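Visitor: predicted model and sequence below, questions to follow.
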Amino acid sequence: MSSFFRTISAFTSRCSSSSPFTKQLYGQTFGIIQPTLARGFKVRTSVKKLCNDCYVVRRKGKVYVYCKTNKKHKQRQG
């Protein structure tokens, strides 16, 4: 069991090296992956304007609602 902790401590000491290449390598391999934030559409059966800046667009047989001020208002009928 103590050999396991020695291996872990040796590994973590190598990860905390001051080399930028090492930090980049270990950061990509073992780091937490950050999701890219993108606001999608709310899919609803009936769409409606939620504020004065919302506007309705028809494309490819679907109705979309876009908003200039609040991106959370984006909707797609479907």
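Guide: That came through fine.

Visitor: make it CA atoms for all contacts and neighbour counts henceforth
Guide: Fine.

Visitor: would you confirm that Thr45 contacts Gln75?
Guide: No: look at Thr45 against Gln75 with Cα atoms under 8 Å: they stay out of range, at 9.8 Å.

Visitor: next, the one to line up against it:
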Amino acid sequence: MSLVSRVCTRFIQGSLRAITFSNTNQSNRNFHMMVKPMPVTCLPKFSFTPDAVSLTSGIQRLLAPVSAALTHVAGFKVKGRLKRRCKDCYFVIREQRHYVICPTHRRHKQMSMKKRDYKSWILTHATQSKVRPY
């Protein structure tokens, strides 16, 4: 950092302190900022005192949602027993599950529970008898 830049930054910091202490009022002193204050070298040269309007517009910009293009889609309701809720609902079987799909009312979508593996075992003749041969 050169001598000229050091002198200029100290001069700007001193003038900034003088301006801010002379122009502050109670509303600016109690204003809470959600972002870190900018260093003196990054402040604009035309105005050293940030007014409340520019600070609130900056915070509103920070609080705005990043992407407004997201749409929420209702998923399937997982049920043990499916039923048609209107005349347009129809049943579909895919990958060992039954589904109810409704093109008119999207909230009617249902999906059956999948059977657990141990409940769908096929028992052999050796395990079916009550009396064991051994």
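Guide: Received, thanks. Everything numeric here is computed off the predicted structure, so don't read it as measured data.

Visitor: now what about the TM-score between them?
Guide: Aligned and superposed, the two chains score 0.63 in TM-score terms (TM-score structural alignment, normalised by the length of structure 1); 67 aligned residues with a Cα RMSD of 3.1 Å.

Visitor: please enumerate the helices of structure 2.
Guide: Per DSSP state H, structure 2 carries helices over the ranges 3-23, 26-29, 52-63, 125-128.

Visitor: redo the ones you listed as JSON lines? Include mean neighbour count and distance to Phe76 of structure 2.
Guide: Putting those into JSON lines (neighbours: other Cα atoms under 10 Å; distance: least, Cα to Cα, whole Å) gives the following:
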{"stretch": "helix 3-23", "mean neighbour count": "12", "distance to Phe76 of structure 2": "59"}
{"stretch": "helix 26-29", "mean neighbour count": "9", "distance to Phe76 of structure 2": "51"}
{"stretch": "helix 52-63", "mean neighbour count": "12", "distance to Phe76 of structure 2": "32"}
{"stretch": "helix 125-128", "mean neighbour count": "8", "distance to Phe76 of structure 2": "38"}
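
Visitor: ok, Lys79 of structure 2 - contacts?
Guide: Gln110, Met111, Ser112, Met113 (Cα atoms under 8 Å, 6 or more residues apart in numbering).

Visitor: what do we get in structure 1 for it?
Guide: In structure 1, the residue paired with Lys79 of structure 2 according to TM-score structural alignment is Arg44.

Visitor: count of residues packed around Arg76 of structure 1?
Guide: Residues near Arg76 of structure 1, counting by other Cα atoms under 10 Å, number 21.

Visitor: same question but for Asn70 of structure 1, I mixed them up
Guide: 12.

Visitor: what's the answer for Tyr99 of structure 2, then?
Guide: Residues contacting Tyr99 of structure 2 under the criterion other Cα under 10 Å number 23.

Visitor: looking at it, it is touching His108, isn't it?
Guide: No: using Cα under 8 Å, Tyr99 of structure 2 makes no contact with His108, being 10.4 Å away.

Visitor: how many neighbours does the spatially closest residue to Asp88 of structure 2 that is not a sequence neighbour have?
Guide: Distance criterion Cα to Cα, 6 or more residues apart in numbering; nearest residue to Asp88 of structure 2, sequence neighbours excluded, is Cys102 at 5.8 Å. For Cys102 of structure 2, the number of neighbouring residues by other Cα under 10 Å comes to 19.
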